[in-house]
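> Can you look at this prediction? I've put the sequence above it.
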Amino acid sequence: MPDAIIEMRSDTMTKPTPAMREAIANAEVGDDMSGEDPTVNRLEAMIAERLGKEAAVFACSGTQSNQMGVRVHCRPGDELLIEAWGHIASYEAGGPAALSGVTCRPIIGRRGLLEVSDLEGQIHNDDQHLCPTRLVCVENTANRGGGVVYSLGAMQQIGAWAHENGLKVHMDGARLFNAVVAGGYTAQEICEPVDTISVCFSKGLGCPMGSALIGSEEEIRIARRARKLFGGAMRQSGIVAAAAIYALENNVDRMQEDHDNARAFAEALSQIEGIEIEMPETNLVFFDVEQEYGTAFALSSRLRELGVNINPTGPQSLRACTHLDVTREQSLRAAELIGDCLSKGLADVAETITGGPYASR
């Protein structure tokens, strides 16, 4: 087994840096559920201000904060509109239905992104046979679309359309700051047309866990009750919030390195016979293995033996992710090993993959 593993399954695999660990060790804490943890309170104020909203609530995970957002805007029997690949509908264990009695109506967009033209005509009439349409959910960056980014203009148009039609807008911003770095806008600008935003600290920002839901004071009041209902109320969680504060202060601008490394990795892959790929916008790289060269599962299995972790997302497709624990040298080495595997041939592997375990995040 190789001495060093190149971990490219997900940016959720990051480890806290020594400086982040120091921030965690020195965190001032109290009882978060009682509103008495000063570090959590500071984080919530910080992220709300950065996104231009009134309030925020700390959560355990991105799935939890997304589901809190759904609960804020919808009631049992309502429906939300979402792009067909959206995480809330596809990778959160049926949370809208199980937790809030809400139906997800998937809409085909482009690479995980929606436009107003996709949404027009989708609002249900006021008819007792139909689910009342209450919410539009967008994902920025759009994971299964290849980590692509909403433009500011597109987001403004969706927000204006939704609000003109009496709908709310929730953004799954699991990788919001990747979108900010790539999109050329501020977090406040891209969130202005949106009512609530879920932000993950445990991905490119490099924290061990944690997320937040951000919105108006009234929306966050309701969300806190949902957090309790969903089992997410915490105690001395300033230990974790300290990592998120450190990340917001130190790890946002450096995400450009991850994007540059993803691009270098993708450009190297594009030179390999048997690989089909689209150039990434952020830190996610989706690529396909041509059938005559073998399956995605066979390639993933062989790479794991060589010390590179990249998971399949389909019979022929894989996703790689760059992050603060993957260097440029490692990115290029991973591409080199993929080329070696294809040139030497892949052993037959019987297992068929329809969705890898890290296809969701």
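Now that the structure is in, tell me what you want to look at. Residues are numbered from 1 along each chain as shown.
> drop to CA atoms for contacts and neighbour counts, all remaining ones
Noted.
> can you give me the strands in this protein?
Secondary structure of the chain (DSSP state E): strands located at 6-7, 55-59, 79-83, 103-107, 133-139, 168-173, 196-200, 211-215, 275-277, 284-289, 308-309, 311-312, 317-321.
> closest to residue 267 out of those?
strand 275-277 (8.9 Å; Cα to Cα).
> and residue 150, what does it touch?
If a contact means Cα atoms under 8 Å, 6 or more residues apart in numbering, then residue 150 has 113, 140, 141, 179, 183 as its contacts.
> Put this next to the previous one:
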Amino acid sequence: MKIDLRSDTITRPTREMQEAMWAAEVGDDVLGDDPTVNALQDKAAKLFGMEDALFCPSGTMTNQLAIRVHTRPGSDVICDKHSHIYLYEGGGIMLNAFSSVKLLEGDRGRLSAGQVAEAVSPEHDVHSTVTRLVSLENTMNKGGGCYYDFKEIEAIREVCTRRGIPLHLDGARLFNALVETGETPLQYGKVFDSISICLSKGLGCPIGSLLLGTSEMIREARRFRKVMGGGWRQAGFLAAAGIYALDHHVSRLKEDHRRARAIGEMFAGRPEVAEIFPVDTNIVIIRLNDGLAEQQYVSRLAEAGILAVTFGKGMVRFVTHLDFTDDHLDAMRSRLKTF
């Protein structure tokens, strides 16, 4: 039995999801007449209480579209230094939006309202970039799947409103946060100007992300999606998977979190482990003792049939997901005893 914990993106559609996909009514989405894509976009927009949504191939595209729409060349984006939009999107902020970044160091990637207020560029200073966007990430990948206190998000919203700056959410794993906190999508739709949610991580779809915002913003994002080559045709087969996931795969995320906590407990007290990040959702990050190479450790795990990824110097990451069951968990526990 292979135990694959490299990411929650490696899942395959369930039989029920496949049936929904093959039963989908489709059209040409570039022409705007794929009924299943339209239904997914309408469903997501209503779920968050936002005006419109745009279905895209990836979370990188939805994030980058939001940044491109909100900013202007020469402006800056405030985000944490470990943000996905900065570290893992190919330099898209600079390449696509011709914008700079203000990199802050938050609490495991979570920014405070005070940090944001201090980082906003001074008005009318010709020596400075113009701050045109603040971007938060929830849950925070590099922070080990930690999530925001919603009151802090509301405080950041107040700062942005006061300074006339849009607030964007990279919510690739937002539903992981919501099932833990009990907050609702509607609450998030009220405080963010744009939200990116990923369907192909914890929700188990084969592909796809959604960008949510105002009708005007989505119209502009649709144009830039086309420029990026992101227009697609009978995408309803994929959109049907998204509809199924939103209906059936949200509440079960707590199972992923329970198994992630069990993995954290497995590594607690192991002689080679110096630290385990708090396990808040479905991501487990361990820091190895000094002198241990993370790549060699991951290779040793692979030899034992456990797949993980390196995550920086001395760091290893495990991510639980739809295809990781209690049987896999028991097998992992057994293998680690002799590892």
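Structure's in. What do you need? Quick caveat, the model's predicted, so the values are computed rather than measured.
> Overlay them and tell me the TM-score.
Structural agreement between the two chains, given as a TM-score (TM-score structural alignment, normalised by the length of the second structure), stands at 0.96; 337 aligned residues with a Cα RMSD of 1.2 Å.
> mind listing what the equivalent of residue 261 of the first structure over in the second structure touches?
Aligned by TM-score structural alignment, residue 261 of the first structure pairs with residue 259 of the second structure. Remark: with contacts taken as Cα under 8 Å, 6+ apart, residue 259 of the second structure is in contact with 282, 320, 326, 329.
> give the contact list for residue 201 of the second structure.
Residue 201 of the second structure makes contacts with 7, 8, 9, 10, 11, 172, 173, 321, as judged by Cα under 8 Å, 6+ apart.
> I'd like the list of those that fall within helices, please.
The subset of those located in helices under the criterion DSSP state H is empty.
> Turn these into CSV, columns for neighbour count and distance to residue 73 of the second structure.
Output for the contacts of residue 201 of the second structure, formatted as CSV (neighbours: other Cα atoms under 10 Å; distance: Cα to Cα, whole Å):
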residue, neighbour count, distance to residue 73 of the second structure
7, 19, 34
8, 23, 34
9, 21, 33
10, 18, 36
11, 19, 38
172, 28, 26
173, 26, 29
321, 28, 39
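> Among those, which one sits closest to residue 55 of the second structure?
Nearest to residue 55 of the second structure among these, with distances taken as Cα to Cα, is residue 172, at 13.6 Å.
> Could you verify my assumption that the closest one touches residue 198?
Yes. Residue 172 of the second structure is in contact with residue 198 according to Cα atoms under 8 Å; the separation is 4.5 Å.
> shared neighbours, these two?
residue 59.
> quick one on the thing from earlier: tell me which of the strands of the first structure lies nearest to residue 336 of the first structure.
Each of the strands of the first structure has some distance to residue 336 of the first structure by Cα to Cα; the shortest is strand 308-309, at 10.9 Å.
> Over which residues of the second structure does the closest one lie when aligned?
Using TM-score structural alignment, strand 308-309 of the first structure corresponds to residues 306-307 of the second structure.
> how big's the offset between that stretch and the first structure?
After superposition onto the first structure, stretch 306-307 of the second structure lies on average 0.8 Å away from the residues it aligns with, using mean Cα distance after the TM-score superposition for the first structure.
> from the middle of its chain, how far away would that stretch be?
Offset of stretch 306-307 of the second structure from its chain centre (Cα atoms, centre = their mean, to the nearest Å): 22 Å.
> Equivalent analysis for stretch 58-65 of the second structure, please.
Distance of stretch 58-65 of the second structure from the chain centroid (Cα atoms, centre = their mean) equals 10 Å.
> just stretch 268-281 of the first structure next, same as before
23 Å.
> With stretch 278-291 of the second structure instead?
When distances are taken as Cα atoms, centre = their mean, stretch 278-291 of the second structure is centred 18 Å away from the chain's centroid.
> re the thing from before, distance of the match of residue 261 of the first structure from residue 26 of the second structure?
Residue 259 of the second structure sits 37 Å away from residue 26 of the second structure, going by Cα to Cα, to the nearest Å.
> Out of the strands of the first structure, flag the one nearest residue 162 of the first structure.
Using Cα to Cα as the criterion, the shortest distance between residue 162 of the first structure and the strands of the first structure is 6.3 Å, found for strand 168-173.
> which residues in the second structure does stretch 155-165 of the first structure align to?
The aligned range for stretch 155-165 of the first structure in the second structure is 153-163, by TM-score structural alignment.
> ok, back up a step: and the contacts of residue 259 of the second structure, which two are furthest apart?
Comparing all pairs in those by Cα to Cα, the longest separation belongs to 282 and 326, at 14.2 Å.
> Pick out whichever of those two has more residues nearby.
In this view residue 282 of the second structure and residue 326 are compared by other Cα atoms under 10 Å, and residue 282 has more residues nearby, 30 against 12.
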